[in-house]
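Novice: following is a predicted model, sequence given first.
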Amino acid sequence: MWIGLGLVGLLAAVALLAPWITPFDPTEVNPEARLLAPSAQHWLGTDHLGRDQFARVVFGTRTSLGAVALIFALVLTIGSIVGGIAGYCEGIVDAVLMRTCDAFMTIPTLVLALFLIGVLGTGMTNVIIAITLSHWAWYARLVRGLTLELRQRGHIAAARVAGGSRTAILIRHILPAIAGQLVVLSTLDLGHWMLHVAGLSFLGLGVAAPTPEWGIMINDARPFVWTAPMLILVPGAAILVTVMAFNLLGDAARDRLDPTLAGPATGGHEH
């Protein structure tokens, strides 16, 4: 767990301190310095437009982690609200919300994300929305199950007897009780979301040039794979390390919480 936590902490520090880590502007074009080899001035060399590769990787950390953090927050928020309402209200409300979840869950997440981007248009904002909409239903299902279990406990029954409204009980008692489990289990999907962000940007559906982002950096470097392989290897390694860090953290957190709880959150995803 500590290895994963340390790597994630290091990546977060790089994202926050990017302007102080490198003196170069990641979007500054310098045709005279194109495709330079690594040197004391340009630690990872330059790309086909003369932009410093190290600066672009560092600032790309901010873009990629920022997108994943937003997806994380949105998925948990939507999933918690929908799942909590379905589990606590039951009846027709539960039926409608769960059938809606079923509709989203029948389509593989990447296929659904691509369809939504086709409807919404390209750009990182729409990528974040598309990935959120293709994943929230899994968490709504999980929250509903946990809510149904919590409803049977004594302190919830006591709150009902005391005259607490459904909304108040849901907000004050049920959602806080499952928040820790939900956050821990969602760390298992952080690497998956990172791959979605990078993959969609690689396809030209995410950030627009010249914004530094690892997926689009790999796409830009394809024509130079044999003459300047570092242009692909470095952002590819950044994606690999980040996904590995998220997976290490998620697996360790899940095992510490309860291995039997991981199934509903991640086992059904069609990646």
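Specialist: Done, it's in. For clarity, every value in this text was computed on a predicted model and none was experimentally measured.
Novice: okay, CA-based contacts and neighbour counts for the rest of this
Specialist: OK.
Novice: in the stretch 101-250 of the chain, which spans are strands?
Specialist: Here the stretch 101-250 of the chain has no strands by DSSP state E, counting those that start in this stretch.
Novice: for it, just list every one of the helices.
Specialist: Along the stretch 101-250 of the chain, the stretches classed as helices by DSSP state H, counting those that start in this stretch are 109-120, 124-133, 136-150, 154-161, 166-169, 175-186, 190-202, 214-221, 230-257.
Novice: can I get those in JSON lines including mean neighbour count?
Specialist: Listed next are the helices of the stretch 101-250 of the chain as JSON lines, based on neighbours: other Cα atoms under 10 Å:
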{"stretch": "helix 109-120", "mean neighbour count": "18"}
{"stretch": "helix 124-133", "mean neighbour count": "22"}
{"stretch": "helix 136-150", "mean neighbour count": "22"}
{"stretch": "helix 154-161", "mean neighbour count": "13"}
{"stretch": "helix 166-169", "mean neighbour count": "14"}
{"stretch": "helix 175-186", "mean neighbour count": "17"}
{"stretch": "helix 190-202", "mean neighbour count": "22"}
{"stretch": "helix 214-221", "mean neighbour count": "23"}
{"stretch": "helix 230-257", "mean neighbour count": "19"}
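Novice: so which of the ones you listed comes closest to Gly84?
Specialist: Nearest to Gly84, of all the helices of the stretch 101-250 of the chain, is helix 136-150, at 5.5 Å by Cα to Cα.
Novice: the closest one vs helix 154-161, what angle?
Specialist: Relative orientation of helix 136-150 and helix 154-161, computed by axes from the mean of the first three to the mean of the last three Cα atoms, to 10 degrees: 90 degrees.
Novice: contacts for helix 136-150?
Specialist: Residues outside helix 136-150 that contact it (Cα atoms under 8 Å, 6 or more residues apart in numbering): 75-76, 78-88, 98, 101-102, 104-105, 156, 174, 178, 182, 264-266, 269.
Novice: got another, please set it beside the one above:
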Amino acid sequence: MSFKDTFTKDDAKGESVLGYDDTAFYYFLSSVLVTVAVPWTCSVVYDLMFPGQAQVEKEFPTKSNTGSRYHYCQSATMVEKIDAARKIAKSPGNKMATMVKMIILGGIWLTLYATVLYLSGAKEIKRFDPFDILEVSPSSTAPEIKKAYRKLSLVYHPDKNPDDPLASSRFIQITKAYSALTDEVAKSNYEKYGNPDGPVNSKVGIGLPRFLLEKDNHLGILCLFFFMLLFVVPMAFICYYQRTKNYAANGVMVETLQFMGYYINEATRTKNCPELLAASAESR
């Protein structure tokens, strides 16, 4: 759906005020693609420049959520853990995952490029300009305006273009442009409302692709909707629950809280803290 240049009152019965607008959808799609592609590209480039570093920073962060810095001991065990994290990041499985990310990311950038090309060729909404429609300058005199009107009306008259629906639309524009510059009432309406017919209803477009309205696609869209609702959403919740069920609200593992609650009592002393921390679930 593109913006129409025909300026007529929206008083037709049964005509919907809302419509699906492909152009608005592509603007929205390009915004989403940029939001996803830019940070993801930075992440992939960082992984390529510093392989294994992201995995190490994930397992051994340098700062807490509150901004406090972590200091790790340089014992042989800790060094082995860091080396193991780097080796995991450089494993063939992770390299294959990085390759898949790059392919998907390339597809996103290609889609974004195609979207920008489409938008660059899309027609934007035009303001009603009687001088532009009649192809005259704002300083033109009344005889010059009348001459331009007669010339264009002969070219685009519907009787001379019976098989061209755009000619009828163009003829209506020419007639209204001439009225806006010659008729006092139409001129007053144009100066007040920007249209020789006076105030008109505005059409609002929905930023969704037009194919959603096509009857042939209704079954597929419903199947996709139910698939997302019945499978994707529950699976996403299950995966999220599986990852967070072992942690309490404060970010500490539930096993550690249970361990500390069982062993810490009135007889616990400060000298026992290193042993308790070493025995916590996070340290294993």
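Specialist: That came through, no problem. Treat the numbers as computed from the prediction; the structure is a model and nothing was measured.
Novice: got a TM-score for the pair?
Specialist: After superposition, the two chains reach a TM-score (TM-score structural alignment, normalised by the length of structure 1) of 0.28; 135 aligned residues with a Cα RMSD of 6.1 Å.
Novice: follow-up on the earlier one: buried among the contacts of helix 136-150 of structure 1? Need that as a selection in ChimeraX.
Specialist: Here is the ChimeraX command that selects the buried residues among these (16 or more other Cα atoms under 10 Å):
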select :75,76,78,79,80,81,82,83,84,85,86,87,88,98,101,104,105,156,174,178,182,264,265,266,269
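Novice: buried ones in the helix or strand Tyr26 of structure 2 falls within?
Specialist: For Tyr26 of structure 2, the element it lies in under DSSP states H and E is helix 22-49. Residues of helix 22-49 of structure 2 classed as buried: 22-27, 29-30, 33, 37, 41, 44, 47 (neighbour count, 16+ other Cα under 10 Å).
Novice: picking up where we left off before, mind checking which of the helices of the stretch 101-250 of structure 1 is nearest Ala69 of structure 1?
Specialist: helix 190-202 (8.6 Å).
Novice: and Ser64 of structure 1, how far from Arg56 of structure 1?
Specialist: 12 Å (Cα to Cα, to the nearest Å).
Novice: Arg144 of structure 1 too?
Specialist: Counting by Cα to Cα - Arg144 of structure 1 and Arg56 of structure 1 are separated by 42 Å.
Novice: over to Asn219 of structure 1?
Specialist: Distance from Asn219 of structure 1 to Arg56 of structure 1, by Cα to Cα: 14 Å.
Novice: ok, now Leu110 of structure 1?
Specialist: Counting by Cα to Cα, the gap from Leu110 of structure 1 to Arg56 of structure 1 is 26 Å.
Novice: quick one: the helix or strand containing Thr77 of structure 1 to helix 214-221, angle?
Specialist: In this assignment (DSSP H and E), Thr77 of structure 1 forms part of helix 53-89. Helix 53-89 of structure 1 runs at 140 degrees relative to helix 214-221, counting by the same axes, to 10 degrees.
Novice: format the buried residues of helix 22-49 of structure 2 as a markdown table; extra columns: distance to Lys187 of structure 2.
Specialist: Output for the buried residues of helix 22-49 of structure 2, formatted as a markdown table (distance: Cα to Cα, whole Å):
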| residue | distance to Lys187 of structure 2 |
| --- | --- |
| Asp22 | 34 |
| Thr23 | 32 |
| Ala24 | 32 |
| Phe25 | 36 |
| Tyr26 | 37 |
| Tyr27 | 36 |
| Leu29 | 41 |
| Ser30 | 41 |
| Leu33 | 45 |
| Ala37 | 50 |
| Thr41 | 55 |
| Val44 | 60 |
| Asp47 | 65 |
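Novice: farthest pair in those residues?
Specialist: Asp22 and Asp47 (36.7 Å).
Novice: pull the longest helix from structure 2.
Specialist: In terms of residue count, the longest helix belonging to structure 2 (DSSP state H) is helix 92-121.
Novice: which other helices and strands contact that helix?
Specialist: For helix 92-121 of structure 2, the elements it packs on are helix 22-49, judged by 3 or more Cα pairs under 8 Å, 6 or more residues apart in numbering; DSSP states H and E.
Novice: what about the helices in structure 2?
Specialist: Counting by DSSP H, the helices of structure 2 are 22-49, 53-59, 76-89, 92-121, 130-134, 142-156, 165-182, 184-193, 218-227, 233-244, 254-263, 273-279.
Novice: closest to Gly205 of structure 2 out of the ones you listed?
Specialist: That would be, of the helices of structure 2 and by Cα to Cα, helix 22-49, which comes in at 7.6 Å.
Novice: run the angle between that closest one and helix 76-89 for me.
Specialist: 130 degrees.
Novice: who are the packing partners of helix 22-49 of structure 2?
Specialist: helix 92-121, strand 204-206.
Novice: buried stuff in the last one?
Specialist: For strand 204-206 of structure 2, the buried set under the neighbour-count rule, 16+ other Cα under 10 Å, comprises Gly205.
Novice: then stretch 144-153 of structure 2?
Specialist: So, applying 16+ other Cα under 10 Å, buried residues of stretch 144-153 of structure 2: 145, 148-149, 152-153.
Novice: tell me the one of the residues you listed nearest Lys58 of structure 2?
Specialist: Leu152 (69.8 Å).
Novice: pretty sure the closest one contacts Leu134?
Specialist: Yes. Using Cα atoms under 8 Å, Leu152 of structure 2 is in contact with Leu134, at 7.3 Å.
Novice: report how many residues lie close to Gln173 of structure 2.
Specialist: 22 (other Cα atoms under 10 Å).
Novice: find residues that contact each of Leu152 and Leu134 of structure 2.
Specialist: Common contacts of Leu152 of structure 2 and Leu134 (Cα under 8 Å, 6+ apart): Ile174.
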